[in-house]
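Asker: need the 3D shape of this:
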Amino acid sequence: MIEVQQVTKQFGAFTALEDVSFRVEAGEVYGLLGENGAGKTTMMRMMATILRPTAGNIEVAGFSVIKEPNEVRRRIGILFGGDVGLYSRLTARENIAYFGSMYGMDRTAIEHRIKRLSQMLEMDSFLDRRVGPFSRGMKQKVAIARTLVHDPQVILLDEPTTGLDVTAANMFRQMIGTLQAEGKTILFSSHNMGEIDKLCKRIALIHQGRLQYAGTLQKLREQYGMQDLDDLFMTVVEGSGR
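Answerer: Below is the predicted model:
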């Protein structure tokens, strides 16, 4: 469903990613693991057609991000960490509806999706309030709903639990399980090893722009004889010699 093929991304003389390849299967929750600055967000921006690979290619749902970017955009939902980019003067409902209209959804379809997402994310109590005064966690829920409003096949989540408290983060993990049961393909980026361990069976581990490992967590644990994912990460990184 997502195939990264020998991708390199340069910004001038700086190489953000170098010769990275991995594959995410349809219906899988796949972890993209690495410290801050490893290149995770750059990779996801290329998958979302915001950036163009310097070399190599990425296919999403069978479409090239280089040759068929519009087809890719129709099939993905993307949430980046950091600024959630909501319109502060609009209500949560209006923010979500606006993005639904951008995908060509009619009013009935939008309202149906908003109702479903509001229940899933427990947003009913603030759905019709302006988002300006919202807490970081409330805004993050609205941003997640906006990402999912058009019912995308492929969901790209870059540090999605930023700003969520323990209860909300647990609710988010339950939502991921629901989406996977619906057949969605989910790429989940994080430097939080606990989240990755709970949500993903397979991962790609990136350090300083280079792929260090792609495969199952079970195989990685067997390879190094360790169970703790934090220890595993540090062992792989230190072994990279970079």
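
Asker: going forward, measure contacts and count neighbours with C-alpha atoms only.
Answerer: OK.

Asker: mind telling me what element the most centrally placed residue in the chain is part of?
Answerer: Geometric centre of the chain, nearest residue: Leu157, 1.5 Å, by Cα atoms, centre = their mean. Counting by DSSP states H and E, the element that carries Leu157 is strand 154-158.

Asker: repeat for Ser118
Answerer: According to DSSP H and E, Ser118 maps onto helix 107-121.

Asker: another for comparison:
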Amino acid sequence: MVEMEMVSVIRNKKYLLKDINWSIKKREHWCLFGLNGSGKTTLLNVINGYVYPTKGKVTVLGNEFGKTSIPDLRKEIGIVSSSIKHEFHINHSVLSIVLSGKFASIGLYEAVEQKDVDFARSLMEMLNCLHLEDEEYGVLSQGEKQRVLIARALMSQPKILVLDEPCNGLDIIAREELLLFIEKVANQENGPTLIYVSHHVEEVLPCFTHSLLLEKGEVYTQGLTKEVFNEVTLSNFIGREVSVQLENERTWIALK
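Answerer: Modelled structure (predicted):
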């Protein structure tokens, strides 16, 4: 799904990413974990083709960068991020926003068929927002907006779905509800490969089989989540001693 070999991004003689090696295989779901300023956004932008590496080789869905059409490739990648949440007009209906995902447009400007509407409604039903289809986007809660945007991202049936800190700004109830829906997406047969970006360990669901810890633009460690998220590794990574507790197959940490 994604293959990076010795990928570096250099700006103004400074490494934003350095010697990244990362391989994501089909049906693996990954968490990209790092503190603020670790380079997570830059790494995502490389995958989406918005940032071209200074050095190294990037292959996404079998397409090697430099030998493929990036705009066409982006149609295979769904993304939900805090930045896109603010792009939609407050008066747009929820249904039109979900349908716009088919065309990767901000707003719906092309004709849709009944099968598109039916598919959009099936996604909204899965994400428990079908009852909102006629509501204006501006009146939705933060949690409702995130569910709508995930439905929109799935509208094009992407092979990769990137969730960039989707729980930011949500209270604990809205967060846990959203995580339940994300787990449902992860468990879909023939669903997309998920890349979940966060700096909160407790958001990493059991469905995220693998994790990569990013520190100052470099891979600190990567591998199976259950092996990466342990007390020693997380204490060294964060730079503070932490205690680790497992509950419902999720990791919870606290500073000692």
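
Asker: tm score of chain vs chain?
Answerer: Superposed pair, TM-score by TM-score structural alignment, normalised by the length of the first structure: 0.85. Supporting alignment: 232 aligned residues with a Cα RMSD of 2.4 Å.

Asker: quick one on the thing from earlier: which one in the second structure is aligned with the residue nearest to the centre of the first structure?
Answerer: Here Leu157 of the first structure is matched to Leu163 in the second structure, going by TM-score structural alignment.

Asker: got the contact list for that match?
Answerer: 79-81, 194-197 (Cα atoms under 8 Å, 6 or more residues apart in numbering).

Asker: so how far is Thr54 of the second structure from it?
Answerer: Leu163 of the second structure sits 25 Å away from Thr54 of the second structure, taking Cα to Cα, to the nearest Å as the criterion.

Asker: the second structure: strands as residue ranges?
Answerer: Counting by DSSP state E, the segments of the second structure that form strands are 2-11, 14-24, 30-33, 55-60, 63-64, 77-80, 160-164, 193-198, 210-215, 218-224, 242-247, 250-255.

Asker: can you list these in CSV and add distance to Asn187 of the second structure?
Answerer: Formatted as CSV, the entries for the strands of the second structure read as follows, by distance: least, Cα to Cα, whole Å:
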stretch, distance to Asn187 of the second structure
strand 2-11, 20
strand 14-24, 17
strand 30-33, 13
strand 55-60, 22
strand 63-64, 26
strand 77-80, 17
strand 160-164, 13
strand 193-198, 10
strand 210-215, 15
strand 218-224, 18
strand 242-247, 20
strand 250-255, 17
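
Asker: so which of the ones you listed gets nearest Val112 of the second structure?
Answerer: Evaluated over these, closeness to Val112 of the second structure peaks at strand 77-80, with 19.2 Å, by Cα to Cα.

Asker: buried residues in the closest one?
Answerer: Going by neighbour count (16 or more other Cα atoms under 10 Å), the buried part of strand 77-80 of the second structure is 77-80.

Asker: contacting residues for Gly143 of the second structure?
Answerer: Gly143 of the second structure makes contacts with 167, 170, 174-175, 178, as judged by Cα under 8 Å, 6+ apart.

Asker: count the residues that sit near Gly132 of the first structure.
Answerer: Taking other Cα atoms under 10 Å as the neighbour definition, Gly132 of the first structure ends up with a count of 14.

Asker: counterpart of it over in the second structure?
Answerer: Taking TM-score structural alignment, the alignment pairs Gly132 of the first structure with Gly138 from the second structure.

Asker: same question, Leu86 of the first structure
Answerer: Structural alignment (TM-score structural alignment) places Leu86 of the first structure against Phe88 in the second structure.

Asker: ok, Pro69 of the first structure touching Met47?
Answerer: No - taking contacts as Cα atoms under 8 Å, Pro69 of the first structure lies outside contact range of Met47: 9.3 Å.

Asker: which helix is the longest one in the second structure?
Answerer: Looking only at the second structure and at elements set by DSSP state H, the helix with the highest residue count is helix 172-186.

Asker: and that helix, which residues are buried?
Answerer: Within helix 172-186 of the second structure, the residues that qualify as buried by neighbour count (16+ other Cα under 10 Å) are 174-175, 178-179, 181-182, 185-186.

Asker: first vs last residue of stretch 139-155 of the first structure, how far apart are they?
Answerer: Its first and final residues considered, stretch 139-155 of the first structure spans 19 Å by Cα to Cα.

Asker: now Phe33 of the second structure: how far from Val244 of the second structure?
Answerer: Phe33 of the second structure sits 16 Å away from Val244 of the second structure when distances are taken as Cα to Cα.

Asker: so which of the two has more stuff around it?
Answerer: A direct count of neighbours by other Cα under 10 Å for Phe33 of the second structure and Val244 places Phe33 higher, at 22 against 18.

Asker: so what corresponds to the more buried one in the first structure?
Answerer: Phe33 of the second structure maps onto Leu33 in the first structure, with residues paired by TM-score structural alignment.

Asker: leaving out sequence neighbours, find the closest residue to that match.
Answerer: Leaving aside its chain neighbours, Leu33 of the first structure sits nearest to Leu205 (4.7 Å; criterion: Cα to Cα, 6 or more residues apart in numbering).

Asker: residues touching the aligned residue in the second structure for the one you found, list them.
Answerer: Aligning on TM-score structural alignment places Leu205 of the first structure opposite Leu213 in the second structure. With contacts defined as Cα under 8 Å, 6+ apart, Leu213 of the second structure is in contact with 32-34, 219-222.

Asker: which one of those residues is nearest to Lys145 of the second structure?
Answerer: Checking the contacts of Leu213 of the second structure against Lys145 of the second structure with Cα to Cα, the nearest one is Leu32 at 22.5 Å.

Asker: residue contacts, that closest one?
Answerer: Taking Cα under 8 Å, 6+ apart as the contact definition, Leu32 of the second structure lies against 40, 195-198, 211-214.
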